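>>> Pasting the sequence and the predicted coordinates here, then a few questions.
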Amino acid sequence: MSETSASKPPKLSKKAYEKELLRLQAELVSMQEWVVQTGSRLVVIMEGRDAAGKGSAIKRITQYLNPRTCRIEALPKPTEREQGQWYFQRYVEKLPSAGEIVIFDRSWYNRAGVERVMGFCTSQEYRRFLHQAPIFERLLVEDGIMLRKYWFSVSDEEQYRRFESRRQDPLRQWKLSPMDLESITKWEEYSRAKDEMFLHTDIPSAPWYTVESEDKKRSRINVISHLLSTVPYEHLEPQLPEIPERPEPSGYERPPREEFRYVPDAAAQLEERKVEPKKAAKKDAKKGKKKKD
C-alpha cells in the first residue's frame, strides 16, 4: 500500500490497546534482562515521515526499560569537526556495548532522506552513502549486533492532520519546525528518496520493515510485537538483590522540621478544589429539599 493512498484501519479500543501494550512492555523488560545477562547488543533504527509516530513508539518501548542499559540516540546537526569525519563515525561512537540496547530516533539514514532532499549533501556524498551503508550494516551484523530497521509509513492527509494538531497544542508546538513543514511541499521528493534508499539498503542481513502508522496505537502494538518476535530472547530469572532487615533504632533523633525548607504543598489545592464543589452540591441539595418541604 502506498503512503499516499493508505486507508485508515479501524481504531483499536482503548481498553484492548492498553491491556496488550502492558503485556508487550512486560515482554520488553524480559528481553532487556536477556540482553543484559547474555551480553547481547541490539540496535533499533526508527525512520519515517515527519509526524509518522516514531517518537511515541519509542516512548512506549522504553517506558519501563532500565535506562542504564537502554539508550535513545537522537543526534543533532553535525558539528564542524564531525562534518570533516567519515560520515558513519559519529554513529559508531553511539553503538551499544555488551548488554546494551540503542534506539536511534533517526540515524545515518538522514543522508538518504532529509540531506538528499534538502540539498545538505553533494550527489557524490549521497552516492557514496548508498554504496557504503549496506557494507557498514553487514559489518555490524557480522560482529554480532542485532540490527532492526523500521520505516513508519503515514499518508499525506494524516501527516497534515497531525501537523495541524501539533500547531494547536501548546505542549507539542515545539515539535513543529520549518524543516518539518518543508516535508509537506516536498512530499514526492521524499517519496522518491525513500524508494531509492530501500532499493540500495534493504539487504537480507539488515532488511527494512514498514510500519503502517495511520493509527498510532495500532502501529505501536505492531512494531513492539514484531521487534520481540525477531529477538531470540528467553525468560530469565532476574538477579534480584536480597532486601536486608532494618536494624533496631540506635538513638538517632531527627532535627526539628522547622530547620528545613520544604516544597509548598501545591497538591493540597487540588483536594480543596474537589471539596468545594462537593460542599456547594450538598448546600444546593439541602436548599432544594427545604423548598420541597
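On my side now, so go ahead.
>>> make it CA atoms for all contacts and neighbour counts henceforth
OK.
>>> For the helix or strand hosting residue 42, name the packing helices and strands.
Here residue 42 is covered by strand 41-48, with elements defined by DSSP states H and E. Applying 3 or more Cα pairs under 8 Å, 6 or more residues apart in numbering; DSSP states H and E, one finds that strand 41-48 contacts helix 54-62, strand 100-105, strand 146-153.
>>> These: which one's closest to residue 278?
Nearest to residue 278 among the helices and strands packed on strand 41-48 is helix 54-62; the distance by Cα to Cα comes to 37.1 Å.
>>> next up, a second structure to put side by side with the first:
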Amino acid sequence: MAFYFQTLQKDLINDVDIALQSNPLPSPIVNAPVFGRDTQFSPHLAIVMTDYGFDVEQVCLPWRYFTDRGFMVEFVFPKPIDPPRVAKPDPSYTTGWKGTLMGPSKDTMDIYSILCTLDEFIQPKFYKDDNFSFLDFDVVLITGGRNEPMRQMLMDPLLHSKLKPYLTLCKRIDRQKDGPNVSMSKILGTIAQGALPIYINNPGTTLHATTIPVWMERANSWLSPPPNNSSYSYAASLMPTDNYSAGPNYRAVFTIEDEHNYYISGRCNIDILPLSIGLYDLYRRMLQDRKSAMRSQRNNSTSSNHLPQ
C-alpha cells in the first residue's frame, strides 16, 4: 500500500535529500509504510509532541521520511485528550496571513491530513502512563515550540525522568573496546526547544547540542506572540554554555552531532529534514558500529586461541 504522495513524479522529500547531501549515501527506500504484523520487525521511532500547538513540519516531515524507510513511527503525547479529538497544530502558522507567508507547504498539510486518519496518531502513546517507557523505541525525536502546551511539556519533570534511562543508552559503540555481546544503542534527536528536556534538572549531562538561538526565538516571538509569551525564558539561555553551539548568526541549515553519543540536534524548522537524514544515518551507523565491534572481538578471541602454548 502506498500513499499518493509517495508516487508523485516530483517527490518532495527525496528531492530535498539529494539537495542537502553533497555526497549522499546509498540507502534502501521502502516505497510504502509498514503496517500490520510486520511492524514488530521494524525499527520504532517516537515523535514526542503535544496534542495542540505542535509544529506541523517538525511532526509530518520526519514521519514521512522515516516511514518511507521502513520505520514504524509512533507519537508520544503527555496525556490523553479530553474530550477526545485529533491533535491540532499551532494555528498561528497554519491560518491567516502568517500561515500564507510563513506556514507549512500544501504537501506538508496533505501529510497532516493523512496522519489524522492513522491509528498511531489518533491513539498515541502517553508518557504520563505508568507503564510507558522510551526504552521501547529505537529512535526518539523531541519536537520544539514556544506556545503554552509545548512549553508545559518541555519543562515537565516527568518527561525529564522518563527520558533519563533512554539517555544513558545513547552512548556511541566503541568498535575496538566493546565486547561481542554489546547491545544496540539508542538514537536521539531534538529540534529547536526540544533540546530543553535533556538539560533541565540534569545539569551533569555532557551531551553537546544546539537549540533555537535567542535572536531567532525573539524574532519568532515578535512575529507570532502566544499568550503570556513574555514570561518564558529563551531556550538558549537555559542551555549549559559548555555544551551549547549557537551556530551561524543568520538563518541557515545547522545541525550538530554529539561526539560521544548517538545524538543530533537542530535549531529550527529549516533543519528538520537534515535532522531526519542525520537521525537515520546515526541509526545505520550504530548498527555498523555494533557489527564491527562484534566482529573485532570475535577475531581477537580467535587469534588468542591460536597463540602457541
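Done, it's in. Just so you know, these numbers come straight off a predicted model, no measurement behind them.
>>> And the TM-score between them?
For this chain pair, the superposition-based TM-score is 0.38 by TM-score structural alignment, normalised by the length of structure 1; 175 aligned residues with a Cα RMSD of 5.7 Å.
>>> Tell me which of the helices and strands packed on strand 41-48 of structure 1 approaches residue 220 of structure 1 most closely.
helix 54-62 (5.2 Å).
>>> buried sites along the closest one?
Buried residues in helix 54-62 of structure 1, counted by 16 or more other Cα atoms under 10 Å: 54, 57-58, 60-62.
>>> Any chance you could list what contacts it?
25, 28, 46-48, 70, 103, 105, 152, 219-220, 223-224 (Cα atoms under 8 Å, 6 or more residues apart in numbering).
>>> Can you tell me the SS state at the residue nearest to residue 257 of structure 2 when sequence neighbours are not counted?
Spatial nearest neighbour of residue 257 of structure 2, chain neighbours left out: residue 264 (4.3 Å); criterion: Cα to Cα, 6 or more residues apart in numbering. Secondary structure assignment for residue 264 of structure 2 (DSSP: H, G, I helix; E, B strand; the rest coil): strand.
>>> what number of residues lie near residue 264 of structure 2?
When neighbours are counted by other Cα atoms under 10 Å, residue 264 of structure 2 registers 26.
>>> So it sits against residue 274, correct?
No. Counting by Cα atoms under 8 Å, residue 264 of structure 2 sits too far from residue 274 to count as a contact (10.0 Å).
>>> Next, show the common contact partners of the two.
In contact with both residue 264 of structure 2 and residue 274: residue 255, using Cα under 8 Å, 6+ apart.
>>> Would you mind giving the helices and strands packed on strand 41-48 of structure 1 as a markdown table with distance to residue 281 of structure 1 added?
Below are these laid out as a markdown table (distance: least, Cα to Cα, whole Å):
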| stretch | distance to residue 281 of structure 1 |
| --- | --- |
| helix 54-62 | 40 |
| strand 100-105 | 50 |
| strand 146-153 | 50 |
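>>> quick one: which of these is nearest residue 275 of structure 1?
helix 54-62 (35.2 Å).
>>> need the next SSE after the closest one, C-terminal direction.
strand 70-73.
>>> Pull the residues that contact that next one.
Contacts for strand 70-73 of structure 1 (Cα under 8 Å, 6+ apart): 62, 94, 100-105.
>>> Tell me the most packed of those residues, by neighbour count.
residue 101 leads the contacts of strand 70-73 of structure 1 on contacts (other Cα under 10 Å) with 27 neighbours.
>>> could you measure it against residue 166 of structure 1, distance?
30 Å (Cα to Cα, to the nearest Å).
>>> How about residue 146 of structure 1?
34 Å.
>>> Format the buried residues of helix 54-62 of structure 1 as CSV; extra columns: distance to residue 180 of structure 1.
Putting those into CSV (distance: Cα to Cα, whole Å) gives the following:
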residue, distance to residue 180 of structure 1
54, 14
57, 19
58, 19
60, 23
61, 24
62, 25
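>>> closest to residue 116 of structure 1 among those residues?
residue 54 (20.5 Å).
>>> If we go by neighbour counts, what in the helix or strand hosting residue 181 of structure 1 is buried?
Here residue 181 of structure 1 sits within helix 178-185, counting by DSSP H and E. Neighbour-count burial for helix 178-185 of structure 1, with 16+ other Cα under 10 Å as criterion, is recorded at 183-184.
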